[in-house]
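Engineer: Below: sequence and its predicted model.
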Amino acid sequence: MSQEPVEAAAKVAEEAAEGGRRSWVIDVRPLRGAAYRRMWIGNGVGFFGFQFTAVAVPVEMFAITGSSAWVGLLGVASLVPLLIFGLWGGAAADVVDRRKLLLASSMLAWLSTVGLLAQAVLGLESPGVLLALTAVQSAGFAMSSPARQAIIPRIVPGELVPAANTLAYTTTTAGGVLGPLAAGLIFGAWSTGTGVTIAYAVDVLLFTVSFWATYRLPAIPPVHDDGAAERPTAGVRGIVDGLRFLVTQPVLLLSFAVDIVAMVLAMPRALFPEIAEDRFGGGSAVGWLFSAIAIGSLAGGLTSGWIGRVRRQGAALVVAVVGWGLAVGLAGLAHSLWLMVLLLAVGGAADLVSAVYRQSILQTFAPDRLRGRLQGVFTVVVAGGPRLGDLRAGATADIAGPTFSWAGGGFAAAGVAVVLAAAFPALLRYRPPADAEVTR
């Protein structure tokens, strides 16, 4: 096997160590801008509220059906809307005002959360209703996410895009820590039926902060290339134009590929309710499992001052994905709750690093006139991968058991990422342009 992955990993470690001698503290300079600051606050609070629903839906599904395979089907219910509306939402973000698109799509997601609350209050106990509402919520998320991410390079300077992404991921992972832990306390104190009702209600209330933050954003109209033969559209032609650009960019394609590998093979989320019940007696254990990855991401974000100084961003992305897979694989073998949480947290720190580099490579690589469409593809990959991972994990667990599904998937992801990096070294060689500028 080529020595390039090993040499690249050593170079990344050397660059990180050099950055560490200067500062490990998270870079907060993007918060000096009022627009980014409001968006950062709104997204953080809104994501914290969403974590209550993210825990409650699989817990309710497992309580109704008693099957991890049914929990995995929640991933399928989310995936189809992501594929359709993620691509369409990205195309629309290059045609209409991104602020208006974000407001409209967020409203759809909020209404689906209200529906989840209503079905819990009415005690429907219907797997079909849960799947349908999950699909609607996924459609709202898919339409809003490309616009949300494409806005960032328009409201912060180009050189601060990695720092802005790190702040965003760190804050949402803080919500990912506190939200599941709070949800776990709810399920430890109340019955499942009462617990899911409370969880959905909290999400509905906190969602309003995201609306406030989006409403306070300035208008962000599309940027058109005056030399282009045709203006972009939100239809099929616009989507095809974005895909046509993407297939000519091996760095972007490979960054998407390693993420799909990491999420499809190594995402154990669908197994959390079953593992929490079988190994740890249920109760608050499920909250710790759902929050463990985010705990690591938060710790990684708070010590991320070095991230923006690493030049070999592609190699750093590959190293982080391999670290994620190995940590998840070892966690699947653990029979101590705290050891499992610790290993998942290590994986979460690696995932934070890979997420920042994936997003930053895309945002600085793509011109603004195509950024929404490429963010749509990014949304399909980043959000669709874990849902396919839910399906894979749940189905494999029903056939071969949860331990094999969890641990085997993690180790497989690490191995496949190494093979991809060795076979297609374009990503390992990638460095951002020294004078990278973002189209305003």
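Structural biologist: Received the coordinates, thanks.

Engineer: For the rest of this, base every contact and every neighbour count on C-alpha atoms.
Structural biologist: OK.

Engineer: Need the distance between the two termini of stretch 424-433.
Structural biologist: 21 Å (CA to CA, to the nearest Å).

Engineer: Comparison target, given below:
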Amino acid sequence: MAAACPVWHHLRVTWRERVAGLRVDTTPLRQSRDFRLLFWAGTVFYLGGMVTYVALPYQLYTLTGSNFAVGALGIVELVPLVVFGLYGGALADHVDRRRMLVLAGAAQVVLTGLLAVNAFLPDPRAWPIYVLGALLAAAQSLQRPSKEALEPRTVEHGQIMAASALSSLGVQVGLLAGPAVGGVLLAAFGVGWCFVVNVAALLVATALFAALRPYPVTDRSNPPSLRGIAEGVGYALRRRDLLGTYVVDMVAMFLAMPTVLYPALVEDVFDQPALLGLLYSVGTIGSLLATLTSGWTRHVHHHGRAVMVAAMAWGAAVAAAGVAPSIVWVLVLLTLAGAADMISGIFRSTVWNQTIPDHMRGRLAGIEMLSYSLGPLGGQARAGLVADAWTVRGSIASGGLLCVVGVGAVGLWLRDFWAYDERTDEHAVRERELRAGQPAG
């Protein structure tokens, strides 16, 4: 028995080490003041933004009684998203990124405040919601590339993957808590107070952005222009590793995004309408679980391969959800799908942040924002059309299977992406060498 004790102790220690190795790496939060500011600003920003995300469709529907009127809000936001996403990326490569975060944040405070004013009127109007929604989409699109481009400069190069996982964790907290807070506010106080809470959140986030140290542009900066935007697009197309991150995500989201079918799934297929809210949440829960156990990702060096495997796992889980025998299995499988999507996202953002030169990072962040916005928008339309022409289950299952096939085809086309190794990739090596002597935020 005595001889077995050291063996048992060794097994316990080994188990603890393995469990500890799964935990999300919090080193960037502990070591970088500016990353902490970005983390908390992003968390508060998404928390308040999701309150408005709940309130706006509800207010539009109560004012108009039209589902099309609610969907039209996404249509009017699309053009500002594309135009100002690209322009915001060009600006992020030309001006102090902290200044961009503060100015765009202040604009969002004013615009959200006007939404609150309209909501508190005795007779609120629908048209200001569309106008302010489009302007908010523009302000957010101007801001986001600067935040995405700034994050890698606040941490050491070796901490970029951990920083990406932590940033995603903050977003997930907002995505989970924001709708719940919005629902409570709607029921207890009305839609106007949802906007007031978001104004408060935006003020806090903007104050945190203002507390960042200045991040002046590099000496290779050029004023924003169509030529500069085209230069960014050309750079992304020439870099097959970057192209792979965009194409894989767009293929996966376009073919296997099932969210628009959730109401029909719980109502018509399983007759469980009370579970609709949970169905919307399980993907984020899966993402959160994947992030909290993402410590293992730092041992993976073939990031392109990891992106593709995770995207195919997302498609396989969605396909299985389409033929699942019960709503419980659907919830489990969509949780797994959310986890797989999160793993893909961590590795995609690591490729971007570890390899893109700082003077190009804003423009590439704008392109990246478009890639993960347009894929889901098109995917919702595809899922709805297939479901109307066939069945809800058929749409979900076929989309997942097509995702697996489509991502596999991308791997055959972009073999350089499949072979990508961050230890030897010329762009990753160059950025690592450049950053070696530079202090983090």
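Structural biologist: Ah, there it is. Just so it is clear, the structure is predicted and the values come from calculations on it, not from any experiment.

Engineer: Can you give me the TM-score here?
Structural biologist: TM-score for the superposed chains, counting by TM-score structural alignment, normalised by the length of structure 1: 0.83, backed by 411 aligned residues with a CA RMSD of 2.9 Å.

Engineer: aligned partner of residue 365 of structure 2 in structure 1?
Structural biologist: Under the alignment defined by TM-score structural alignment, residue 365 of structure 2 corresponds to residue 375 in structure 1.

Engineer: was I right about that match contacting residue 148?
Structural biologist: No. Counting by CA atoms under 8 Å, residue 375 of structure 1 sits too far from residue 148 to count as a contact (9.2 Å).

Engineer: Could you check which of the two is surrounded by more residues?
Structural biologist: The residue with more neighbours, out of residue 375 of structure 1 and residue 148 and counting by other CA atoms under 10 Å, is residue 375; that gives 29 against 20.

Engineer: which secondary structure element contains the more buried one?
Structural biologist: Using DSSP states H and E, residue 375 of structure 1 falls within helix 368-400.

Engineer: ditto for residue 322 of structure 1
Structural biologist: helix 313-332.

Engineer: I'd like the distance from that helix to the chain centre, please.
Structural biologist: 15 Å (CA atoms, centre = their mean, to the nearest Å).

Engineer: for that helix, packing partners?
Structural biologist: Counting contacts by 3 or more CA pairs under 8 Å, 6 or more residues apart in numbering; DSSP states H and E, helix 313-332 of structure 1 packs against helix 4-22, helix 250-266, helix 337-365, helix 409-423, helix 426-429.

Engineer: and of those, who's closest to residue 275 of structure 1?
Structural biologist: If you check each of these against residue 275 of structure 1 by CA to CA, helix 337-365 wins as the nearest, at 9.9 Å.

Engineer: Give me the buried stretch members for that closest one, please.
Structural biologist: 337, 340-365 (16 or more other CA atoms under 10 Å).

Engineer: Please name every helix or strand in contact with that helix.
Structural biologist: By 3+ CA pairs under 8 Å, 6+ apart, helix 337-365 of structure 1 packs against helix 161-189, helix 250-266, helix 285-302, helix 313-332, helix 368-400.

Engineer: Distance to residue 143 of structure 1 added to the ones you listed, as JSON lines?
Structural biologist: Formatted as JSON lines, those follow (distance: least, CA to CA, whole Å):
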{"stretch": "helix 161-189", "distance to residue 143 of structure 1": "19"}
{"stretch": "helix 250-266", "distance to residue 143 of structure 1": "19"}
{"stretch": "helix 285-302", "distance to residue 143 of structure 1": "24"}
{"stretch": "helix 313-332", "distance to residue 143 of structure 1": "26"}
{"stretch": "helix 368-400", "distance to residue 143 of structure 1": "8"}
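
Engineer: So which of those is nearest residue 14 of structure 1?
Structural biologist: helix 313-332 (11.1 Å).

Engineer: I'd say residue 192 of structure 1 and residue 60 touch.
Structural biologist: Yes. Contact status for residue 192 of structure 1 versus residue 60: in contact at 7.0 Å, counting by CA under 8 Å.

Engineer: Please say which of these two ends up with more neighbours.
Structural biologist: Between residue 192 of structure 1 and residue 60, residue 60 has the larger neighbour count (other CA under 10 Å), namely 23 against 18.

Engineer: Thought residue 197 was touching that one, still the case?
Structural biologist: No. In this structure residue 60 of structure 1 lies outside contact range of residue 197 using CA under 8 Å: 9.9 Å.

Engineer: how about the equivalent of residue 336 of structure 2 over in structure 1, what does it touch?
Structural biologist: Using TM-score structural alignment, the partner of residue 336 of structure 2 in structure 1 is residue 346. When contacts are counted by CA atoms under 8 Å, 6 or more residues apart in numbering, residue 346 of structure 1 touches 293, 296, 324, 327.

Engineer: mean shift of the helix or strand following the helix holding residue 375 of structure 1 relative to structure 2?
Structural biologist: Sequence order places helix 402-403 as the next helix or strand after helix 368-400 of structure 1, per DSSP H and E. Superposing on structure 2 and averaging over aligned pairs (mean CA distance after the TM-score superposition for structure 1), helix 402-403 of structure 1 comes out at 4.4 Å.

Engineer: Where do the helices of the stretch 101-250 of structure 2 begin and end?
Structural biologist: For the stretch 101-250 of structure 2, the helices defined by DSSP state H, counting those that start in this stretch cover 127-150, 160-188, 191-210, 226-238, 240-256.

Engineer: how about the ones you listed, which one is nearest residue 53 of structure 2?
Structural biologist: Between those, helix 160-188 lies closest to residue 53 of structure 2; by CA to CA that is 7.6 Å.

Engineer: Can you tell me which of the helices and strands packed on helix 313-332 of structure 1 is nearest to residue 439 of structure 1?
Structural biologist: Taking CA to CA, helix 337-365 is the member of those nearest to residue 439 of structure 1, at 9.1 Å.

Engineer: superposed on structure 2, where does that closest one end up, distance-wise?
Structural biologist: Per aligned residue, helix 337-365 of structure 1 averages 1.8 Å (mean CA distance after the TM-score superposition for structure 1).

Engineer: How far away from the center of its chain is that helix?
Structural biologist: On CA atoms, centre = their mean, the centre of helix 337-365 of structure 1 falls 9 Å from the chain's centre.

Engineer: ok, how many other residues are close to residue 290 of structure 2?
Structural biologist: Residue 290 of structure 2 sits with 25 neighbouring residues when counted by other CA under 10 Å.

Engineer: Nearest spatial neighbour of it, chain-adjacent residues omitted?
Structural biologist: In space, and not counting its chain neighbours, residue 290 of structure 2 is closest to residue 339: 5.0 Å by CA to CA, 6 or more residues apart in numbering.

Engineer: same question, residue 402 of structure 2
Structural biologist: The nearest residue in space to residue 402 of structure 2 (CA to CA, 6+ apart) is residue 255, at 6.3 Å.
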